[in-house]
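>>> Coordinates for the following, if possible.
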Amino acid sequence: MVGTGPGDAADLSPRALQALQEARVIVGYKTYIQLLAPLLTPEKEVISTGMTGEVDRCRQAIDRARAGNSVALVSSGDPGVYGMAGLALELLEQEGLLETLAVEIIPGITSATAAAARLGAPLMHDFVVISLSDLLTPWDLIEKRLALAAAGDFVIVLYNPASHKRTGQLARAREIMLQHKRPDTPAGIVRNAYRAEESVTVTNLEHLLECPVDMLSIVIIGNRETRRAGRFLVTPRGYRL
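Model prediction:
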């Protein structure tokens, strides 16, 4: 399982690049495969599927590996953070292959840290990462986690803040966070981090909904100490200056 980072080849780790070069078969979501296209030589077998095809991708990767191929199952970001690693391990366990096949999980730069780097240093203190997608997690549980994270004054990183079908989740998340965080709490939105279409917006919790977001966006909400430093966001760690 290979983490390919935000999408730019410059942010691909040497270990991940080596795995892609050595693999006979590359399996992944079609958008991520397209980002890797310059690295994929003609002799490689490439298997790509669309959204919601995760189980099928994993099964095809396992089938190719059982046939003796070196397979790279790719995830953007890190495969162990909302990626394919967990599902792949569950399927390998289900089929009794965990001790039979050679399995390696190669980390990558995940969206939370990629977006944070574009915003400055908002994750310098304790933070939580919460996905607003209720496709696999009940919404009432997501709301509970949001409330507890906000009450604990964590910096909050939101994955999957909106999609074509999900348009009200971010507004509800903001409503919950405003019960515990000040309206002027700094916030940032990064879309397509480190890709050609990248956009970076610094705002605050009060004006968060005025900024467009989609599935390619990461939203970071600061804690009570987070502040603006020029064009950056900083959450002080507490060092004496």
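>>> Please count neighbours and contacts with C-alpha atoms only from this point.
Will do.
>>> all strands for this structure, in order.
With DSSP state E as the criterion, the chain has strands at 2-3, 25-29, 45-49, 71-75, 120-121, 127-131, 155-159, 186-191, 199-204, 217-221, 227-229, 232-234.
>>> Turn the ones you listed into JSON lines, columns for distance to I176 and mean neighbour count.
Converted to JSON lines, these look like this (distance: least, C-alpha to C-alpha, whole Å; neighbours: other C-alpha atoms under 10 Å):
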{"stretch": "strand 2-3", "distance to I176": "32", "mean neighbour count": "31"}
{"stretch": "strand 25-29", "distance to I176": "33", "mean neighbour count": "23"}
{"stretch": "strand 45-49", "distance to I176": "36", "mean neighbour count": "16"}
{"stretch": "strand 71-75", "distance to I176": "31", "mean neighbour count": "27"}
{"stretch": "strand 120-121", "distance to I176": "24", "mean neighbour count": "18"}
{"stretch": "strand 127-131", "distance to I176": "13", "mean neighbour count": "17"}
{"stretch": "strand 155-159", "distance to I176": "12", "mean neighbour count": "23"}
{"stretch": "strand 186-191", "distance to I176": "15", "mean neighbour count": "25"}
{"stretch": "strand 199-204", "distance to I176": "15", "mean neighbour count": "17"}
{"stretch": "strand 217-221", "distance to I176": "12", "mean neighbour count": "26"}
{"stretch": "strand 227-229", "distance to I176": "21", "mean neighbour count": "15"}
{"stretch": "strand 232-234", "distance to I176": "22", "mean neighbour count": "21"}
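>>> another one to check against the first:
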Amino acid sequence: MVKVVVLGAHGKVAQITEKFLLADKDVETSLFLRNADRMADKKDQAKIFEGDATDEAQLEKAIKGQDVVYANLGGAKDIDLEAEAVVEAMHNDKVKRLIWISTIGIYDEVPGKFGEWNKSQLGDYITDYAKAAKRIEDSGLDYTIIRPTWMTDKNEVDYEKSKKGQPITDTEVSRKSVAAYIYHLIKNPKEAIDESIGLGKPGSEGDKPSWY
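The predicted structure is shown next:
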């Protein structure tokens, strides 16, 4: 039995991941989000915690006793503060395994016209997420950072991985693919420790995602 808490449980990727988790009898799932009423339909399947991810004390209540923390947090304005609070709460609760969702471009790893387009679209978002990722990398936790490229709602699992330092040229990946990889890591918690993994759909190279 693996115990996992999902931070930012109402996010789109998080909700797909939760379908995998809640269907697995060998996973005990907890959900952490700002408005617990949004997950009222899950109260018989998971423990639900209401709180702000910048609040260390509120995070500690949800993280205590967990095996894996999966952080699907958003909002560039607060992401570095959220990273700081998550790291401190995990240290205080003596929980080591963290799966952290970031974005592409934080290492300037997107080359060519797609890289230029990505920077023009994300702007300061990249800078803020890079700060948060650096905080995670320096945390001493057993982390995996996941950097999905631009996400679609396609009902498919089709992805390839790249490591930190490798260029990302894939322009898209499905949210279901990202969720499937997160679920894989939760079930295989010793895999990809202290790594930053880019995720993209093979064959989706271009100057920008196909729908733009």
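>>> TM-score, when you put one on top of the other?
The TM-score (TM-score structural alignment, normalised by the length of structure 2) is 0.34; 121 aligned residues with a C-alpha RMSD of 5.3 Å.
>>> so which of the strands of structure 1 comes closest to R145 of structure 1?
Closest approach to R145 of structure 1 among those (C-alpha to C-alpha): strand 127-131, 7.8 Å.
>>> Determine the set of other helices and strands touching that closest one.
Strand 127-131 of structure 1 is packed against helix 139-151, strand 155-159, with contacts defined by 3 or more C-alpha pairs under 8 Å, 6 or more residues apart in numbering; DSSP states H and E.
>>> among these, which is nearest Q21 of structure 1?
strand 155-159 (29.9 Å).
>>> and the angle from that closest one to strand 127-131?
20 degrees (axes from the mean of the first three to the mean of the last three C-alpha atoms, to 10 degrees).
>>> tell me what strand 155-159 of structure 1 is packed against?
strand 127-131, strand 217-221.
>>> And the helices in structure 2?
Remark: helices assigned in structure 2 by DSSP state H are 12-22, 56-63, 79-93, 112-122, 124-137, 175-187.
>>> could I get those as JSON lines with mean neighbour count?
Shown next, in JSON lines, are the helices of structure 2 (neighbours: other C-alpha atoms under 10 Å):
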{"stretch": "helix 12-22", "mean neighbour count": "19"}
{"stretch": "helix 56-63", "mean neighbour count": "21"}
{"stretch": "helix 79-93", "mean neighbour count": "20"}
{"stretch": "helix 112-122", "mean neighbour count": "16"}
{"stretch": "helix 124-137", "mean neighbour count": "19"}
{"stretch": "helix 175-187", "mean neighbour count": "21"}
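>>> T29 of structure 2: which of the ones you listed is closest?
helix 12-22 (6.8 Å).
>>> related to what we said a few turns ago, want to throw the strands of structure 1 into TSV with distance to L170 of structure 1?
Listed next are the strands of structure 1 as TSV, based on distance: least, C-alpha to C-alpha, whole Å:
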stretch	distance to L170 of structure 1
strand 2-3	27
strand 25-29	25
strand 45-49	28
strand 71-75	25
strand 120-121	23
strand 127-131	10
strand 155-159	9
strand 186-191	12
strand 199-204	14
strand 217-221	9
strand 227-229	22
strand 232-234	21
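>>> Out of these, flag the one nearest L17 of structure 1.
Using C-alpha to C-alpha, the strands of structure 1 put strand 2-3 closest to L17 of structure 1, at 8.9 Å.
>>> Enumerate every residue touching I62 of structure 1.
Taking C-alpha atoms under 8 Å, 6 or more residues apart in numbering as the contact definition, I62 of structure 1 lies against L92.
>>> ditto for A89 of structure 2
E56, A57, L59, E60, I63.
>>> And the first one, how close does it get to V87 of structure 2?
By that I understand E56 of structure 2. 9 Å (C-alpha to C-alpha, to the nearest Å).
>>> K163 of structure 2 now?
From K163 of structure 2 over to V87 of structure 2 (counting by C-alpha to C-alpha), the distance is 22 Å.
>>> right, and I130 of structure 1 touches A150 too?
No - between I130 of structure 1 and A150 there is no contact, the gap being 11.4 Å when judged by C-alpha atoms under 8 Å.
>>> before we move on, the earlier item: check the helices and strands packed on strand 127-131 of structure 1 for me and report the most buried one.
Of all those, strand 155-159 has the most neighbours on average by mean count of other C-alpha atoms under 10 Å, namely a mean of 23.
>>> hang on, the earlier thing: joint contacts of I130 and A150 of structure 1?
What both I130 of structure 1 and A150 touch, as defined by C-alpha under 8 Å, 6+ apart, is the set I156.
>>> surely L87 of structure 1 meets R57?
No - under the criterion of C-alpha under 8 Å, L87 of structure 1 is not in contact with R57, lying 10.2 Å apart.
>>> shouldn't T203 of structure 1 be in contact with V190?
No - with contact defined as C-alpha under 8 Å, T203 of structure 1 does not count as touching V190 (11.2 Å).
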